[in-house]
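K.L.:
With the sequence up front, the predicted model follows.
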Amino acid sequence: MSDAQQPALDVAAPAPAKPARGGATGERPAQAAERPVARVAVDVSLSHLDRPFDYRVLPAQHEDAVPGARVRVRFAGKLRDGFILERLDASEHDGTLAPLHKIISAEPVLTPAVARLIRRVADHYAGCFADVLRLAVPPRHAATEAEPRRSAATEPVEGQTGAPQPDPIWATFPDGPGLLAALRDGRNPRAVWRPTPSTDPSGDWATGFAEAAAATVAGGRGAILIVPDRRDLDRLAAACAERLGERSFVQLTAELGPSARYRSFLAALRGDVPVVIGTRAAAFAPVRDLGLVGVWDDGDDLLSEQRAPYPHTRDVLALRAVTEPCAVLVASYGRSVEVQSWLESGWAHEVALERTSLRRLAPRVKVTADSDSRLERDPLARALRLPREAFEVIRTGLTQGPVLVQVPRAGYLLALICQTCREPVRCQFCGGPTRQGPGDQPASCTWCGRLQADWACPICGGRRLRAPVVGAERTAEELGRAFSQTPVRRSAGGSVLSEVGPDSAIVVTTPGAEPYASDGYAAALLLDTSILLLRPDLRAAEEALRRWFNATALVRPGGDGGTVLAVGESSGRALQALVRLDAAGFAARELAERGEAHFPPAVKLITAEGRREALDEFVALAQLPDGTELLGPVELPEQSRLADADEPVWRLTLRGPRAFGDRLARAAKEVAAIRSARKSEGGLRLRVDPQIID
């Protein structure tokens, strides 16, 4: 599909920026004889100044003023940092240009390809070039920049010596060998890969990513592979070290520290390594001859940037695949609705196992009380948090190895109600919700922290408490009593285990904190599934299914005795999709319903949050495309307000067809530019297709 036919991206090609003068002086000093004008992206996050500015290059600066170099310029009477985008023979401005104040570094850290990507991302998310630039280029570390260059990788990579090595992971999938062949040949396929959600080798996504990168490198190109967090990165790094060699890749994350991060960035920029792996900070890595961009578990909210303009890594990589033509690989055990829309539009193609193979290699998944016979055996199965069948699965699993127990929330007793009348227990002093820790300690308020030692129900006068919401800590305590001869380990919050051994043990975790088992878990128990499904979020069911599939992927195949039991309502659509291992069908139905309800990704949606007066001005100034819906403004709850907001915050929602989504984003940005130029009071927070819609 050509770039102009991409309904999933809806970003128009960026128009050439109109240059502007950087300043004026009284007389015209000597200029550099060759291309004396430098077009500079100044670090200014003001919408009405979101364009490059022209400056004069002095003769002494000629050699160092290369495109991509860091400079300091005088802008609006102040010295500001910037980057040279290009050198020109002349400026369209007729007046005298201000000179570059200083060349900070001649290292061309902003490549033309990355600069084009930054512009497209900023336009897509109605943001500023400078804001995206801060995400793309790490701060300079002078000592690291002065270090000798890292020697290029010397380990042999597939295709460099002899015949291609076998790819056991991809050989399992019908279209896998064809995908790797396309990468070796220098073509640009766009694939959505679903590994098997089990410990079978076909579910080893990290090795699959490493093999895809090796095929790309064998074809003479580079690769960028993105994962959500450090645990996934460690697993991917181990696979890449085994498949590519330790000197063929670098890790790039925001948590590395200034020196290590900048060293990895320079290694990719200078072409010393062909592969970059990392978290969302690596999406803009300046890899030479880029041939593949990949992202694992794109539904994880860690891949959504929390700073303006709030880009999502999945969309940044998709835009990069268009701006800098390369292959795309998106993989996860579940499936996001956005990726499903790519498949249905034809922009990407699926790589997955056939149904029969998937059922054979995945664990056996079932839901409690999903048949009349099971309900007859345990009439209270639908009412109990831990029914008899759950204990049977744990008991059977412990004879073969460790058992995983996933609980949605950490803590002990997270909500309290009156035992007699079921009235929620509120703080006697401030009216806040209460909770209780382990042991005999009294309940305490989650707002003011005061103990509720002499609490009495204001409705019935009762003093006995009941906990409808139980956390991982209390669950581990209960299972420890039930299986007193079995060790119980916890992995949650600030104490996350990385791995457990093959010995029998009960491992109680929260979603995302599940440790890997060396030989896979014999069984997994998914508790309190309704809590995940009842979140006040449009993506609640999608996110719940993603977390359940991630837990299922840690369990052995059904042929080896692997079993997953979910405790919940068996008729729920998300749980039924889990039982059928049907992530694709669930995503397709979700996408269809989003289309009927006019929610992303079926439509373009932009939210503007701020004071009511600012939103009224926004509506008055906006030149919106025909067919745009205006929803609101509505006042936000106190916990949803901006961090520095003392007054009530309101939200305005703009919604329109994706066919003119780029025009809608441009209209929102134009309003922001007008308000910025006017110096209007009250800031606005714009979000394009927000990840969380509550």
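P.N.:
Arrived safely. Residues are numbered from 1 along each chain as shown.
K.L.:
rest of the way, CA atoms for contacts and neighbours
P.N.:
Noted.
K.L.:
got a list of what Gly186 touches?
P.N.:
By CA atoms under 8 Å, 6 or more residues apart in numbering, the contact set of Gly186 is Thr216, Gly219, Gly220, Arg221, Gly291.
K.L.:
The fourth one: neighbour count?
P.N.:
A count of nearby residues for Arg221, using other CA atoms under 10 Å, gives 22.
K.L.:
How much space separates it from Leu179?
P.N.:
15 Å (CA to CA, to the nearest Å).
K.L.:
same question, the last one
P.N.:
Between Gly291 and Leu179 the computed distance is 13 Å (CA to CA).
K.L.:
More neighbours: these two, which one.
P.N.:
Relative neighbour count places Gly291 above the other of Gly291 and Leu179, with 30 against 22, counting by other CA under 10 Å.
K.L.:
so is that one in a helix, a strand, or just coil?
P.N.:
strand (DSSP: H, G, I helix; E, B strand; the rest coil).
K.L.:
Next up, a structure to set beside the first:
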Amino acid sequence: MAGRSRGGRVGQDGGTVRSGWQDWRVSEHSGEQLSLVREAARRAKPRTWRGAPLAEGTPVARVLVDKGLLHLDQFFDYAVPAAMDADAQPGVRVRVRFGARVVKGRREGGTLHDGFIVERLAESDFAGPLAPLAQVLSTERVLTPRLLALCRLVADRYAGALADVVSLAVPPRMARAEREPSPEPAPPPPAPAPGTWARYGTGPGYLQALARGDTPRAVWLALPGPHWPAELARAIAATLASGRGALAVLPDGRAVARADAALTELLGEGRHVMLTADAGPEERYRRWLAVSRGAVRAVVGTRAAMFAPVADLGLVALWDDGDSSHAEPHAPYPHARDVLMLRAAEERTGFLLGGLTSTVEGAQLVDSGWALPLAAAREQVRAAAPLIRTVGDADQARDAAARAARLPSLAWQVTRDALARGPVLVQVPRRGYVPRLACGNCRAAARCAACSGPLELREQGGLPHCGWCGRPAADWHCPECGGFKLRAQVVGARRTAEELGRAFPKVPVRTSGRDTVLASVGAAPALVIATPGAEPVADGPGYAAALLLDGWALLNRPDLRAAEEALRRWAAAAALVRPAQEGGSVLVLAEPTLRPVQALVRWDPAGHAVRELAERAELRFPPVSRMASVTGPAAAVAELLALLRLPPGTDQLGPVPAPNGAERLLLRVPPGSGAALAAALKSAQIARATRGGGDPVAVRLDPTDIG
């Protein structure tokens, strides 16, 4: 496994010595000769090729070069010219020449790369001359020792390169923002009152512990309704009252905006910042600098904010950890939940994992005792939750209205009655008009003749098109029965909005989905058609009712988390509806005997997560065990597998075919062997890269989709 480089590395079998200037082969040495070489290097004074005067005292800068390659996952030593001595401090951005060679006393080749100084040294153990720093890009110390340590922990956990993690943690530089002064830090606010935290048995005690400076850890099962942003804001305010900082990570900009509004109402302006991509690169960097400089101690943001360098951190909070937005799509693919858990352990902070439902990971934290449950009593749940009713497949088969118009009679009745009191939310699992077509005679799925992709209808009266390659299929015929007639197999959000608009012609219809996501809607009667995750918040007391259509589309996904995800999507929509005692009702079209449907009816997401965890433990699936996926061409996967030195007890699942002609291999290890698996994968990747590599192989620890 790659370690820190003291100005270069000497391979024991004729390895490579690397510095900023040079890269050449060394003949084989015995162990004694290697020791002599290293001892001479330690005694040597740093030299540069042109004899430029060097900084006094600590003339060596150890630099993390922004290469992002596993086999170069180490630090490199550079000489510090005297002219750069004051500016070249640990944590600043620099530019260095990397990969040059020295031929007959002259340097050749090499390219300029950005990097960060991680420390200054009096001497280097590299025997040859050191390349000087090319430029100090900024005197702002952005890579602090604490942030560097966190990035190293994340890189080791996910078998990734340190430079890749640092690029996720430190935003790109904006020079104008660095020249602007940050505001003066505000004094700690007073400890907040419990507010709606009083509905939870241990809620007030949790806030008091944060205000005292303690580090409580909790898995918080929030009650349905509009209060969770204010409750999260009070937890942050209690931490600030102790003189410490707080960080909250939320899945999207709409959730961040709700938390931001709650914090502003509770604490006023200037005590916190939002870190989201919507702010733009310069404004986001300006806010990040205010946090890094200690001017602001409270942060709410999306996934990238998990690395925010909050001074004297006292609380890390994560909302809705089951949302896929919390999983970083770039190498090494860290998850915000794991990063915040690392921070809670290493920086000794409080921890709050909140959501309307619980993931199996949250249930495991409670089961292991790492965190304590924070939930309300059943009478409080009944007072806050809407009435949940179900319509199963057998009920729809007997219902003439359902056969004719896809919606059962009960759904029409609930919608009609609720529209007299306020807006009605309709959750549709699929976007588009008719995203799946089938043969009208034999019901076989209609597929493209060119690529076998599913056929879809994009608008009423339009031609069917392939959902994969986009080709029109005007002359389609069924290969099974020869029929030419098409029917809708799955109905999308746009088609549903069209049908409901005709059924309720005097009621406005609004849609919220991928193209246009609404943050909120008014309290007046309206039909709001939304895809999962895009449901807007209704003003006032909330929606009068909600229809959760086509539950089978969420439950039948070929994924280990299908049931958990379906319950999470349904609960997120149902939580926007008024309580049952105020007339709020939810109708879910799904088989009522299924476990997630029963959990929704009883509003018992914690019990559902506990049962899911028990099944995962029996099958040895994550999070009980750790797992890694290896995806790439068959030959590349086989080559990496041959280089792996797996820990004892590793199970190999596959390889199996993956998209685009690749293969996918799953590696599973028992509890306690996750770090060894990550180290073995990283070592094998480094060995493969030094041999010349070949086709790339994607390695992902703790994959969210294992099928």
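P.N.:
Yes, it's here. On a predicted model such as this, the values are computed, not experimentally measured, just so you know.
K.L.:
TM-score them against each other, please.
P.N.:
After superposition, the two chains reach a TM-score (TM-score structural alignment, normalised by the length of the first structure) of 0.91; 660 aligned residues with a CA RMSD of 2.3 Å.
K.L.:
and which of the contacts of Gly186 of the first structure is nearest Glu246 of the first structure?
P.N.:
Distance to Glu246 of the first structure, by CA to CA, is smallest for Thr216 among those, at 16.6 Å.
K.L.:
aligned partner of that closest one in the second structure?
P.N.:
In the second structure, the residue paired with Thr216 of the first structure is Thr239, using TM-score structural alignment.
K.L.:
do the same with Ser680 of the first structure
P.N.:
In the second structure, Ser680 of the first structure lands on Gly693 (TM-score structural alignment).
K.L.:
Gln89 of the second structure belongs to a strand?
P.N.:
No. Assigned with three-state DSSP, Gln89 of the second structure falls outside any strand and is coil.
K.L.:
Counterpart of it over in the first structure?
P.N.:
Using TM-score structural alignment, Gln89 of the second structure sits opposite Val66 in the first structure.
K.L.:
how about its match, what does it touch?
P.N.:
Ile84, Glu86, Arg87, Ala106, Pro108.
K.L.:
Just the closest of the residues you listed to Ile118 of the first structure, please.
P.N.:
Using CA to CA, Ile84 comes nearest to Ile118 of the first structure of those, at 14.1 Å.
K.L.:
can I assume that closest one is in contact with Pro52?
P.N.:
No. If you go by CA atoms under 8 Å, Ile84 of the first structure and Pro52 don't touch, sitting 9.1 Å apart.
K.L.:
Distance check, whatever residue of the first structure lines up with Ser358 of the second structure against Glu543 of the first structure.
P.N.:
Matched by TM-score structural alignment, Ser358 of the second structure corresponds to Arg335 in the first structure. Applying CA to CA, the value for Arg335 of the first structure to Glu543 of the first structure is 9 Å.
K.L.:
what about these two, which has more around it?
P.N.:
A direct count of neighbours by other CA under 10 Å for Arg335 of the first structure and Glu543 places Arg335 higher, at 28 against 22.
K.L.:
Which of the three states applies to that one?
P.N.:
When classified by three-state DSSP, Arg335 of the first structure comes out as coil.
K.L.:
I'd say Ala488 of the second structure and Ala438 touch.
P.N.:
Yes. Between Ala488 of the second structure and Ala438 there is a contact at 6.2 Å, judged by CA under 8 Å.
K.L.:
wait, what's in contact with Arg307 of the first structure?
P.N.:
By CA under 8 Å, 6+ apart, the contact list for Arg307 of the first structure is empty.
K.L.:
ok, now with 10 Å
P.N.:
Asp131, Val132, Leu135 (CA atoms under 10 Å, 6 or more residues apart in numbering).
K.L.:
ok so the last one is a strand residue?
P.N.:
No. Leu135 of the first structure: not assigned to a strand; according to three-state DSSP it is helix.
K.L.:
Tell me the counterpart of it in the second structure.
P.N.:
Per TM-score structural alignment, Leu135 of the first structure is aligned with Leu168.
K.L.:
what's the neighbour count on the equivalent of Ala55 of the second structure over in the first structure?
P.N.:
In the first structure, the residue equivalent to Ala55 of the second structure is Ala32, according to TM-score structural alignment. Neighbourhood size, Ala32 of the first structure [other CA under 10 Å]: 16.
K.L.:
what's the answer for Pro458 of the first structure, then?
P.N.:
Around Pro458 of the first structure there are 13 residues (other CA under 10 Å).
K.L.:
do Glu242 of the first structure as well
P.N.:
Glu242 of the first structure: 12 surrounding residues under other CA under 10 Å.
K.L.:
Could I get the contacting residues of it?
P.N.:
Here Glu242 of the first structure is in contact with Thr207, Ala210, Leu236 (CA under 10 Å, 6+ apart).
K.L.:
you'd agree the first one is in a helix?
P.N.:
Going back to what we said before, that points to Thr207 of the first structure. Yes. Assigned with three-state DSSP, Thr207 of the first structure falls within a helix.
K.L.:
my guess is it meets Trp296, correct?
P.N.:
No. Look at Thr207 of the first structure against Trp296 with CA atoms under 10 Å: they stay out of range, at 12.0 Å.
K.L.:
Give me the common contacts of these two.
P.N.:
With CA under 10 Å, 6+ apart, Thr207 of the first structure and Trp296 have common neighbours Leu236.
K.L.:
Quick check: which element contains Ile117 of the second structure?
P.N.:
Element membership for Ile117 of the second structure, per DSSP states H and E: strand 111-121.
K.L.:
same deal with Arg611 of the second structure?
P.N.:
helix 605-619.
K.L.:
Gly294 of the first structure contacts Leu225, doesn't it?
P.N.:
Yes. Look at Gly294 of the first structure against Leu225 with CA under 10 Å: they come within range, at 4.7 Å.
K.L.:
and for those two, which residues touch both?
P.N.:
Counting by CA under 10 Å, 6+ apart, the residues touching both Gly294 of the first structure and Leu225 are Phe209, Ala212, Ala213, Ile277, Ala283, Leu317, Leu329, Val330.
K.L.:
Just name the closest of the residues you listed to Gly431 of the first structure, please.
P.N.:
Ala283 (45.5 Å).
K.L.:
how about that closest one, what's its match in the second structure?
P.N.:
Looks like Ala283 of the first structure aligns to Met306 there (TM-score structural alignment).
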